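Engineer: after the sequence you'll find the predicted model.
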Amino acid sequence: MQIEEQIALIERALALIEAGGSERGAPSISPVSRYLDPERHAREVERIFRRYPLALRPSASLAKPGDSFAIDVAGLPLVLVRGQDGKLNGFVNACRHRGARLKAAGLSSQRALICPYHSWTYGLDGTLRGRPSGDDFPHAPTSNCSLARVPVAEALGFAWAIPRVLAEGESATLDIDTWLGRFGTDLRAWGYDSWVPFHEHAFDNAANWKIPFEANLETYHFQYAHRNSIAALFYDNLLMADHDRQHQRLFLPKRSIEGLRAQPRHEWRVGPHSNIIYYFFPATFILHEGDHANAFTVLPESPGRSRVIASTLIPELPKTEKSINYWRKNVASFWGALDEDFALGVSAQSTLASGTQSSLYFGATEFCSAKFHADVKAALA
């Protein structure tokens, strides 16, 4: 983020603090069917998760040729592979012979992708390089048996993909910079393209994929849900938000920001005095915390279940025990608060089918959560 914009955000925050207010939008409702309806869930997978980029893995964990990562995304098995040319490739994780998965879930490294069923062998570029008794397949020429590609790109320290097979003539490389827009430019200015993972975390979440974003796009809950963790660092229900198409940036001033009033304006920096949430539609969340970032992507599995893949990115790997402990404390602090959010989301999901109410309510300071739902609705249309 450019210095001029940092100063403008700080000025905006100090004015709100002095006025004792917060930015607000229109109150709204959220129909409970959004979280329970199987037909709507299927449309969300098809019209949203098969059409928009998702951050699936820190790039630095796929650094060497042959490094690969297999994951199921919105019902499609994917494998991301670093090619011999250094470029990232994305394929459907399915052999073109009989459809067996080439790689088990998770990270691995290999010189080729070999099917465990009949040993069909693919290069890191997805081309079929060999198969036993190849003469038995005159009806399946090698040129027709390359792995099915999916669109991929690298940006902000992550490997991004859209879980769908490339259309005829479509580029295998996403125009990710255009998609990430001005908020991607913010993060790139801090050096995110070269940041590396210190900690990674994945877990099943017994709640609809949309619920974690509702929680993390408002601060109304901070003083209550986080009273024993991070609440004391922040102002009560103070939120500032900017939008770029479906993407959102939320500025959360810490109480320490008041100390900047006594400093020269040209020395102001947001890093030590705020958290900044970057939400990239549809399902990637990056929390910028000055010298590091915590990120997660939520993947839908059913109306009432999702899968969360998360990581902590830092500028470089620690070299001393002191720095290792520093980052461990940061990770523990983040997940101490986020675990509270996810637990409350599971609690909310567990009551929605009770028939108690047909809609949930978003107040005026929860307008970013309401915008999120409006953007999901528009994408479905």
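Structural biologist: Happy to help now that I have it.
Engineer: from here on, contacts and neighbour counts on C-alpha atoms
Structural biologist: Fine.
Engineer: longest helix in the chain, by residue count?
Structural biologist: When the chain is parsed with DSSP state H, its longest helix is helix 321-351.
Engineer: and that helix, what does it pack onto?
Structural biologist: Helix 321-351 is packed against strand 196-205, helix 211-216, with contacts defined by 3 or more CA pairs under 8 Å, 6 or more residues apart in numbering; DSSP states H and E.
Engineer: give the other helices and strands that the last one contacts.
Structural biologist: Other helices and strands packing on helix 211-216, by 3+ CA pairs under 8 Å, 6+ apart, are helix 321-351, helix 367-380.
Engineer: returning to that earlier point: deepest of the helices and strands packed on helix 321-351, which one?
Structural biologist: helix 211-216 (a mean of 21; mean count of other CA atoms under 10 Å).
Engineer: what residues does that one touch?
Structural biologist: 221, 283, 285, 298, 341-342, 345, 369-370, 372 (CA atoms under 8 Å, 6 or more residues apart in numbering).
Engineer: also this one, for the comparison:
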Amino acid sequence: MSGSIYDEVEKVIDFESARVGPRSDFPPLPEIPGGRYTSPDFHELEREHVLSKSWVCAGRDEDLRKPGDYRLWDRLGVPLLLIRGKDDKLRAFYNTCRHRGAPVVRDGSGNTRLLRCQYHSWSYGLDGKLKGVPDERDFPCLNKADRGLIEASCDTWGGWVFVNLDRDAQPLMDYLGPIVSELDCVGMEKLRTIHVQDYPIACNWKVAMDAFLEVYHINTIHPTNAGIMLDSKAAAMGLMEGGHSRMATRKRMNEGLNFVEFEGAPDIPSMPDFYRLNNVAYMMFPNLITPVEPTGFPILLFWPDGVGHCTMQAIYVAPDWGEGERPAFWDRFLPIFHDVLQEDMMNLGPIQRSLESGGFTGMMINYQERRIYWFHEEVDRCIGPGRVPAGLAVEQLLEPFVEQPLSEAAE
């Protein structure tokens, strides 16, 4: 992010803090239909057209850096094998032998020189090419060049692995857009994983996503932590192409409550003070949210487990501290952030039950919560307007407000 954009976002934060109502040119947002969170048909459309055709994060590459390193991954409901080739390229294959569909790898992770099916010993190279077939003479129609492992799209950015089941997907860097340049200052590839945790939640994945796309709730839900740390009225929402977004919320500094103020807090010195003075949270469509901090931070990933259940996966990364135990800072940070997440989640199951009860028609979204509406607009764009079931579409309204400079409004 260039200095001029930092200045622009700070200007917007000042405007948001001082305003007495929404921007005069901003449209009232219609209700988001409740059926989007409960309809099995809509859920299947999301799986087919959103999650299966978007770049999604499959974790870090720290265990996939040597040729032959592999890891199984199935968060999208299909068995994928992530493996580093002899050419140093990371690939994603379906963990499915081309003979009769048995897995070519059973262990969750490891290192290998050859992939060998666990059923009839068909063998594949690290590049997925079929190498060996026992009793090959009995397969007169076999062309080994055409029977390699089926591949999904795979790429990395800053030490994060991304996969896309669409083999014709646009390049990852193009998909992420300006977020890549904004976060260059973090040096993601230099970070290391310190903690990973799954949180099962009894709600639709979008109910959970919605909860992390605004700060309207923090004074009520987080009165002893985030509600004190942040000024919810001083928050700039940046909408980006592709459904991505940014939320920069001013911190209440000099009270010793923000993580950057903790004694012995780690620091990423390449990050400008913009990130020390503000909590800057990014949403990378479709299911990644991260509040980026110079101390280190979590990546939150939201995975559907059916219509009414999901899993939030939290992957915490930190500046590399070298040898020895992790800094004591994390023994303080992790419990606090865990408590914040638990507070965020306590309403999500009841919200899902309300949606399923017939006594709640849908989500009434305000100006502060416009990132939620933008997210839902992109879901519909991915599905395609002709496929969205009747009564479940959201009106496309926010395209004119994508990263629109607000200099005049701020004045």
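Structural biologist: Perfect, thanks for sending it. Quick caveat, the model's predicted, so the values are computed rather than measured.
Engineer: kindly reformat the helices and strands packed on helix 321-351 of the first structure as CSV containing distance to A364 of the first structure.
Structural biologist: Listed next are those as CSV, based on distance: least, CA to CA, whole Å:
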stretch, distance to A364 of the first structure
strand 196-205, 28
helix 211-216, 14
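Engineer: to G25 of the first structure, which of these lies closest?
Structural biologist: Counting by CA to CA, G25 of the first structure lies closest to helix 211-216 out of these; the figure is 14.9 Å.
Engineer: equivalent range in the second structure for the closest one?
Structural biologist: Counting by TM-score structural alignment, helix 211-216 of the first structure pairs with residues 207-212 of the second structure.
Engineer: what comes up buried for stretch 30-44 of the first structure?
Structural biologist: In terms of neighbour count (16 or more other CA atoms under 10 Å), stretch 30-44 of the first structure has its buried residues at 30, 32, 34-36, 41-42, 44.
Engineer: so where in the second structure does it end up aligned?
Structural biologist: Using TM-score structural alignment, stretch 30-44 of the first structure corresponds to residues 32-46 of the second structure.
Engineer: tell me how many other residues surround the aligned partner of P163 of the first structure in the second structure.
Structural biologist: Superposed on the second structure with TM-score structural alignment, P163 of the first structure falls opposite L165. A total of 23 residues lie near L165 of the second structure under the criterion other CA atoms under 10 Å.
Engineer: L165 of the second structure against E48, yeah?
Structural biologist: No - the criterion here is CA atoms under 8 Å, and L165 of the second structure misses it with E48 at 9.9 Å.
Engineer: what segments of the second structure are helices?
Structural biologist: Counting by DSSP H, the second structure has helices at residues 3-18, 40-49, 172-176, 178-182, 205-211, 218-221, 226-229, 274-277, 329-345, 348-357, 370-383, 407-410.
Engineer: would CSV of those helices with distance to A236 of the second structure be doable?
Structural biologist: Putting these into CSV (distance: least, CA to CA, whole Å) gives the following:
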stretch, distance to A236 of the second structure
helix 3-18, 5
helix 40-49, 29
helix 172-176, 20
helix 178-182, 15
helix 205-211, 17
helix 218-221, 15
helix 226-229, 16
helix 274-277, 13
helix 329-345, 21
helix 348-357, 25
helix 370-383, 11
helix 407-410, 11
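Engineer: so which of those helices gets nearest Y316 of the second structure?
Structural biologist: Comparison of the helices of the second structure against Y316 of the second structure by CA to CA identifies helix 329-345 as nearest, at 8.9 Å.
Engineer: compared with the first structure, how much does that closest one deviate?
Structural biologist: Mean deviation of helix 329-345 of the second structure relative to the first structure after superposition (mean CA distance after the TM-score superposition for the first structure): 2.4 Å.
Engineer: go through that helix and flag the buried ones.
Structural biologist: 330, 333-334, 340-341, 344-345.
Engineer: same check, this time on stretch 370-380 of the first structure
Structural biologist: Across stretch 370-380 of the first structure, burial judged by 16+ other CA under 10 Å covers 370-373, 375-376.
Engineer: swap in stretch 128-141 of the first structure?
Structural biologist: Within stretch 128-141 of the first structure, the residues scored as buried using 16+ other CA under 10 Å are 128-129, 131.
Engineer: mind listing which of the residues you listed are in strands?
Structural biologist: 128-129 (DSSP state E).
Engineer: which one among the buried residues of stretch 128-141 of the first structure gets closest to P77 of the first structure?
Structural biologist: L128 (18.7 Å).
Engineer: distance of that closest one from L9 of the first structure?
Structural biologist: 53 Å (CA to CA, to the nearest Å).
Engineer: kindly report the same for R24 of the first structure.
Structural biologist: 16 Å.
Engineer: what's the match for S232 of the second structure in the first structure?
Structural biologist: Under the alignment (TM-score structural alignment), S232 of the second structure maps onto D236 of the first structure.
Engineer: residues in contact with the spatially most central residue of the first structure?
Structural biologist: Centroid-nearest residue in the first structure: T284, 2.3 Å away (criterion: CA atoms, centre = their mean). Applying CA under 8 Å, 6+ apart to T284 of the first structure gives the contacts 54-55, 295-298.
Engineer: thinking again about what came up before, now, the most widely separated pair of the buried residues of stretch 30-44 of the first structure?
Structural biologist: S30 and A42 (18.6 Å).
Engineer: thinking again about what came up before, quick one: which of the helices and strands packed on helix 321-351 of the first structure is nearest G66 of the first structure?
Structural biologist: Nearest of these (CA to CA): strand 196-205, 18.4 Å.
Engineer: G290 of the first structure against P272, yeah?
Structural biologist: Yes - counting by CA under 8 Å, G290 of the first structure touches P272, with 6.2 Å between them.
Engineer: can I get the buried residues of helix 329-345 of the second structure in TSV with distance to T361 of the second structure?
Structural biologist: As requested, these are exported to TSV (distance: CA to CA, whole Å):
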residue	distance to T361 of the second structure
W330	42
F333	38
L334	37
V340	28
L341	26
D344	22
M345	21
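Engineer: list just the nearest of those to S153 of the second structure.
Structural biologist: Of all these, L341 has the smallest distance to S153 of the second structure: 31.6 Å, by CA to CA.
Engineer: distance of that closest one from N225 of the second structure?
Structural biologist: Counting by CA to CA - L341 of the second structure and N225 of the second structure are separated by 11 Å.
Engineer: mind checking how far the residue of the first structure most remote from its centre is from R305 of the first structure?
Structural biologist: What lies farthest from the middle of the first structure is D135; by CA atoms, centre = their mean that is 45.2 Å. According to CA to CA, D135 of the first structure and R305 of the first structure sit 46 Å apart.
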